[in-house]
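# Sequence and predicted model, in that order:
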Amino acid sequence: MHAQTRGISPPTLSYIPAPGNQVNLSLGGAGTTGSAAIQVTPMGGSGSGPFATTGLNCTISGNGASAFSVSPGSFSFLPGSSASAIGLSCNAGPNIQLATLLCNESPGGSIGQQQSWPLRCPAALPVPPSLSYDPQPGSTIAFSPGNALIGSTATASIRITPSGGLGTGFGATTQFNNCTVTGESVPGTIAGFQGASFTFIGATTAVQTLNLTATVRATAVTATLNCDEVGPGSPLRGSPFVIPRSWPLRVNAGTQPAANLRLLKTASAQQVQVNEEFSYNVQASNVGSSPEFGLVVIDQVPSALTILSAAGPDWTCRIDGNTVDCRLPELIAGRSADFNIQVRAPATPRSISNSARMTSLSNSTALVSSATVDVVAPPPEPVDLAIDKSDSADPVRTGSNFSYLLTVSNLGGSAATGVRVDDVLPAGLTLVAATGTGWNCNGSSTINCTLAGSLAAGASASVSIEVTAPAQATNLSNRATVSSNEPDSNSANNADTESTSITAEPPPPPPLRADLGISARAVPASVLTGQNVSFEVAINNIGPDPATAVIFDGTLSAALEAVGASGNGWTCTVSARQIVCTRASIGVNATENLTISARVLPGATGSADMSLRVVSSVTDPVPANNQGQVAVSYQAGGADVSIVKTDSVDPVAAGAQYSYTLTVSNAGPEAASGVVVSDTLPAALSFVSASGAGFACTNTAGTVRCTLANPLAAGASAAATIAVRAPTSGSSISNEGVVSASTNDPNPANNRSTQTTQINDRTVEQISDLLDEAAVDPASEAALPVVSAECADPASALAAVCEEIVDAADDGRIGEVTDALRAIAPDEVLAQQLVLREIATTQFFNVDARLNELRRGGGGFSLSGLTVNSGGQAIPLSLAGEALQAALGYGDDEGGLISPWGFFVNGNITDGKQDLRNASGRVGVDYSSRGITAGIDYRLSNRSVVGAALGYAKFTSDVNTGSELDAKSLLLTGYGSYYVNDRFYVDTRLTYGNVKLDQSRSIRFRVGGMQVDELARGDADSTQLTLATSLGYHLNYGAWTVTPNLGLRYIRNDVDAFTETGAGAYNVSYRDQSFKTTQLSLGVQIGRAISLDTGVLMPQFDFSLNSENSDDPRAQASLVNGSPSQLFRLDQQGTDSSYGSAGLGFVYLMANGRQAYISYRHTFGNDDFDRGSLNLGGRFEF
């Protein structure tokens, strides 16, 4: 005010951003340091000097304060000063960190406003670790030992050490891979680098080692190792980066071991036929005294040979074209090792020489061994001619003509040339003619027939010799022979004799003859297993007579089963593999057709054929063509399995359970074995269960496999059901099911099926209905609408815990949901009413103690000491009667101890407890306080006194579990007491003051797999107004004093809005609160004076009945990071109470106004609230 009088005023400060707005510190790329600034601009003001200066001092508070810093922390602004910036920085960690910036203004040296900004430091961007190497890239790596034996192994290594990384995931990953060796002076020497790959993530410091090996050669080997150091993309680096790393390598020349190798190559046969398989054996022997290492045998197999395989114990062989490369790591002294090369000879005769060459690490000069094989043509197949001779009639009438049919067949494997038939006719027969296709016949009594060309293997040729029977009856025997240019392997069938009876009687009519023939074909010629095939059978009658009672008999092989048989005029019966068809007759030169339907069995093996045979009741002159065989080629048809995937509902509410049905069908033709349905669930889905008739299902890391126990028959289907839970936020999810089988599938295109399901965000109402069962008390009911709204918002800061809460509700884990709702609800704030009420009571106790002294004429200085009190009225320290006061020197206006001015200091210690009652919303509070009140008063007259007192109290309390509510108060009380007459008094007290509340709220719960443990802090200012009045009447009975009394108290508290910090998404902002309490007490005090040598002892007893009527504690709050319209409406029910209080005390009065006292008081009659008090005190005058 002095500075303003002189025209000096400090500037006011404006801020960008404005106080109360959250300041988000930003990271400058990959790393851990974030920064931001607040612009401070001074405005107005005049003059200079300290009274024209506005100071600003800034600090950071909150749970995450240690991660933040402010620079500079203090400023001084004069009128006209330029704007400055409050620099903020933070060390980002793996999680988001929160704190509060507090800046205190001091305009002109006085205490000004405190400004605050919530601060947010984001989680650190991932940093891939840097890699260091030992030895460094570019340094030559020498393998050890440096003087190893040739063929032994030398080693070397590179140590890779990560450092400086942060975070997880791809962005925090550095890889070391893609190693190759180039410029190897002896190829194949260096190993150990192939496939080497190391991954380093985030802050890891684990050392990895790349171990290299080398085969020691006779000469030094040099090479270069090249590897890639691969890091992720980032805002600074862009796309993934690759840093080439390379090291020169050196392997010293080895020392020569004393060894002696031998190589021997042999063939399994010296001579083989064309296209015949044979083998080479290659044997290496060590006849020395020390091991031999690194044996390499190269065999350039001649191109005329076809290599089939190359293998041998301990050898590693590979075939590249016609080169066989076999290697043996070690051959110890005195041992041998061999391998075989299986080959096929060429199709033409020749002589083939083949050489093998062997080297070792100790001997680069190749040892050579060769083997020669002659490939020859196979010997010709032998010829086996057979002759069959038959007569056309028997008996034959004398002088009539008949014929002999001579059929020559080549049963051998080669064609016969110069085939000749000789037939010496018996006496009496006369040659008429000898003919046959391809035959040239000569002679009359001895018939010689020569076949032109050759008679192929399996072929036959016939000659017909027509003759005239002799004139006399006789029995004829006619013998024919066959020969060829080639040796005959079976001469026993080179001749055949036919006997014919010649009779003078007319011969009986010849028997009917019908030469039936049968042929068949398969339509189609090739099928798949499980498919049908038609065998089209044609039966013809060459004659010369009709065939009657015709019977067709077909037998199917094991690979087939009969389906049906039909044909015009045929009657058929069919069993599993047997078909029998009959018909009345087949005319001469007629052909009748049959169709036999069969199916190739699934899984069939062996040939699929049908044996055919036809007979009739008429003699068949050529039975050889009455039977046959027809076959169909086939391939495994497999099983055409397919899958169709459907969802049980679409769209699906977020967080809801639904299912996929995967239906597998087998279109055949075979049964499907080893059927497996697999489904890799999208990461957004949560697996619940999987089952299906006949299926055994497992879930491994989100991949569901359902295996069908039995084969799935052709035409059958089976279904598996996978139950899942949708994500808690809306999205479109595509999920693919795949079916496979161990049986060949000819159509894999239908083995996959994808189902797309729309997941809709749950509405607030849906989530509220889901969680409603868990809202079982006022606290959880207050959290229900807020949590429902947050869980319906995919972008909510509570999204992660919402997912767990919704999952728990869907699973029926209601207790977990209730615990979460209770923990999220900030009902701890309701404890403020109790604490504020007890603060008022503390001031009441201290002031009432002074009034009790004044009522009986006390004055001067009073010290009322330790009080442990939870309620009731204070014990008055001066209840002595007038006679007692006179005896102790009270009452003298001039020489006595009474003075119109009085000064007192009263102390108070309070402990109390309110029990937790979830059902009514009552919070549990266990509290203690320390208070002191000092005052001064003035006695207006013997009947009236007025005064004023200033009280300070400090409260600490535990609320519910893990939460705290502390308070500090400064209260000013004006009081007065008036005696209407000598016995009846009226007291009045009016108090007003400020209370500072400091609340820490524990949010601790577990739901599903998430454990939440946060601590929210906030502080609030409160004003308190109290008014109390009491009436009393003293009744004296000798040394006894009985004082009935009646008291009325009114308490009003107004709490300002405040906001929590430190608990991230669980911080809430509280709205203003106001609540009132009225207390009525009716009691009596009884005291008695007992005179002692050194003073007067006064035992005192008090008793009161109390009735308390309060506003039900109510509070409204909203999540700091949530919607401000969604409120926690917190309500504690049934706070009105009635209880009694009883106390016993002793006051000791001594000369010169000295006093000492002790008393104890306890409440009773209230099950939820308990109070006990122990009072100690003393006073003296001066």
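Sure thing, it's come through.
# Please make it C-alpha for all contacts and neighbour counts, starting now.
Will do.
# after the lengthiest helix in the chain, next one along is what?
The single longest helix within the chain, with elements called by DSSP state H, is helix 831-855. For helix 831-855, the succeeding helix or strand toward the C-terminus, using DSSP states H and E, is strand 860-864.
# A further structure is provided below for comparison with the first:
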Amino acid sequence: MFGEGGNEGDIGFFSDAKAQPTLTPGLDVMNFGAFTNAVYVDNFGTAFLDDTMVPDGLFWDDNDIPDDESALIAWNNIAGGGWTYGNIALEEIPEGTPPNEADEIVLLEDRLIELADALDVPLAVLEEDYLAGGLVSAEIVAAAEANGLFSVDPIEDLRNSNLNFTLEIGTIADGEFTLRIDPDFAEIVENAADRGSEYQFRLAGYLDAAANVPYWDTGNADEYEDAIAAMLLLDEAEQAAALTSTGFTIAPAYSAMGFESARGHVGAITGLAPIDGGDTAAVTQGGGAQSWLLGGNLYGLASLGGSAATYDATSGSIGYEVDAASFTVGVENRLNANASVGIAVGGTTSTAEAADGLGEVEMTGLSLIGFARSNMDNGASIKALFGYQDASYDSTRNVLDETATGSTDGSQTFGAVEASYLSDLGGFAVGPMASIGFYNVTVDGFTETGADAFNLTVEEQSGSTFMGSVGVKGEYAMLGASGQNKLTGSVAYSSMSSDDLVIESGFDGLPTASFPIDGRDDEFVEVNLGFESLISSNTARDIRIEAGYGGAFGEDYERHGFQIGMNVQF
């Protein structure tokens, strides 16, 4: 990249002068300081770059050697207007070059001929366009994009430490020694590293790059520098909170909202027993939807539910609260006395509020669900469903003294299976139960507005949540005027696990970077209680009412939900 080009060329792409940091040697320490090469400093600052900071390059596969690296033709200078040519060849052979080496050198005139031929553009067009340090024309960029010999990739050599050095080793008694590299970070980055959070460490590094890497400066570098200076005046907790606000830290709440809202649909389907073929009235089990006979073997079901869940902060994720509501309506066809299949539609709405005032996300969704259920004569019951949800999201993120807002769309697929086996003990029916479920959320990318330099571009994200439960379920039939009142309940040990996330995001107009956020692994006890009553009348219709409560209690997760419904037999 600098100097004589090393093993990959005859001239440095950016400069024919070496780029190296200052060195202060000591007895047992070598202290490297700032870079001084003017071209390096003007474009990349005075420090080493990491993976998130290196620019993209336009590479040309200029030979048929599979293991040979492609030639770098241009680089994406964000602050300088875009694709920019570098030095691609020498204009003349340097004095003193040995003849055998001189024969291997391709000069600029010949290099441009080869490049024009590869791009399939007239040589005169390329000769007029090319200038080391000048912008690449749109015509040449389009020709490269349409050509399979050209590709866009990060310029990895700019982030290599390039620690090529020679040590003269004297006599060592033990025959070995240790060479230790101790990086020296900017203060804001060092503080984040001391807190032990990889997420904060990457946020700090990204913010520092936005403030100090010149080719990233699209006019906001001073604002980022001021933000860093203000953070450094805060105490440790306040500094961490301010830094956290610069990232899309609320991202895990998208999966949590999908999980909580879809559980309303799952509860509606799995809480309802299949219609008993020997009884034209619907039979329900606590906490689920209600049904009514439409005629023949076709029935209807309806349910309304809501929940409030608290996700406590963990070492790798912020805390947030999720409120959700859902409705489900559908039709069901009884295949025989013990089994049925059906289809349902529903709507959901949920809100996730992040801890420490970092912001909130609102979601609305429409769902389509297919399901099958069976209630066998021996007391066994199994219910299964699969659903698809189309969702829209509106987010608010409080960053420093600004408020960023974003809107996007997404989708979710979800499914669940629940099975139980109840034994009749007089008025009681008791037995084991188990369930599993999955919830996969995908959210489209979007760019925020309203926070000026601190607006984020967030790439598409996806994450899955899995839940499993094992417990005991029971029912108690109560005598009443209608003779059809019932209490239901269950207690289960449940485990919930969500994916680790890698959020691709960055300040609007700057490259995005990968920010890891730990998934959740929560264990909790679930308690469900339900009540059902059939009110008989002197007319040809019966009215059935039902209400249910579901609670989850864990160390870092707590949820309270309800399900209500009414059914009418026609």
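Alright, I've got the coordinates. These numbers come from a predicted model, not from an experiment.
# Could I get the TM-score for this pair?
Overlay of the two chains. TM-score (TM-score structural alignment, normalised by the length of structure 2): 0.62; 393 aligned residues with a Cα RMSD of 3.6 Å.
# Output the contacting helices and strands for the longest helix of structure 1.
strand 901-914, strand 925-939, strand 944-959, strand 963-979, strand 984-1007, strand 1010-1033, strand 1040-1055 (3 or more Cα pairs under 8 Å, 6 or more residues apart in numbering; DSSP states H and E).
# which residue ranges form the helices in structure 2?
Assigned by DSSP H, structure 2 shows helices spanning 38-44, 99-102, 108-119, 123-129, 138-145, 187-194, 198-212, 221-232, 236-245, 252-270.
# now those as CSV including mean neighbour count and distance to residue 437 of structure 2?
Formatted as CSV, the helices of structure 2 follow (neighbours: other Cα atoms under 10 Å; distance: least, Cα to Cα, whole Å):
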stretch, mean neighbour count, distance to residue 437 of structure 2
helix 38-44, 17, 49
helix 99-102, 10, 67
helix 108-119, 16, 53
helix 123-129, 14, 59
helix 138-145, 14, 44
helix 187-194, 17, 37
helix 198-212, 22, 29
helix 221-232, 16, 43
helix 236-245, 18, 32
helix 252-270, 26, 9
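# how about CSV for those, with distance to residue 336 of structure 2 added?
Output for the helices of structure 2, formatted as CSV (distance: least, Cα to Cα, whole Å):
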stretch, distance to residue 336 of structure 2
helix 38-44, 73
helix 99-102, 88
helix 108-119, 70
helix 123-129, 77
helix 138-145, 62
helix 187-194, 64
helix 198-212, 55
helix 221-232, 68
helix 236-245, 57
helix 252-270, 18
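# Any idea how many residues pack against residue 71 of structure 1?
13 (other Cα atoms under 10 Å).
# Next, the contact list for the residue nearest to it when sequence neighbours are not counted, please.
Once flanking residues are discounted, residue 71 of structure 1 sits nearest to residue 87: 5.0 Å by Cα to Cα, 6 or more residues apart in numbering. The neighbours of residue 87 of structure 1, taking Cα atoms under 8 Å, 6 or more residues apart in numbering as the test, are 35-38, 70-72.
# out of those residues, which are buried?
If you count burial by 16 or more other Cα atoms under 10 Å, the buried members of those come out as 35-38, 70.
# just those now: which is nearest residue 696 of structure 1?
residue 35 (56.9 Å; Cα to Cα).
# pretty sure the closest one contacts residue 86?
No. In this structure, residue 35 of structure 1 is not within contact of residue 86 by Cα atoms under 8 Å, at 10.7 Å.
# Quick one: distance of stretch 113-127 of structure 2 to the chain centre.
Taking Cα atoms, centre = their mean, to the nearest Å, one finds stretch 113-127 of structure 2 lying 43 Å from the centre of the chain it belongs to.
# quick one: terminal-to-terminal distance for it?
Distance between the boundary residues of stretch 113-127 of structure 2 (Cα to Cα, to the nearest Å) amounts to 9 Å.
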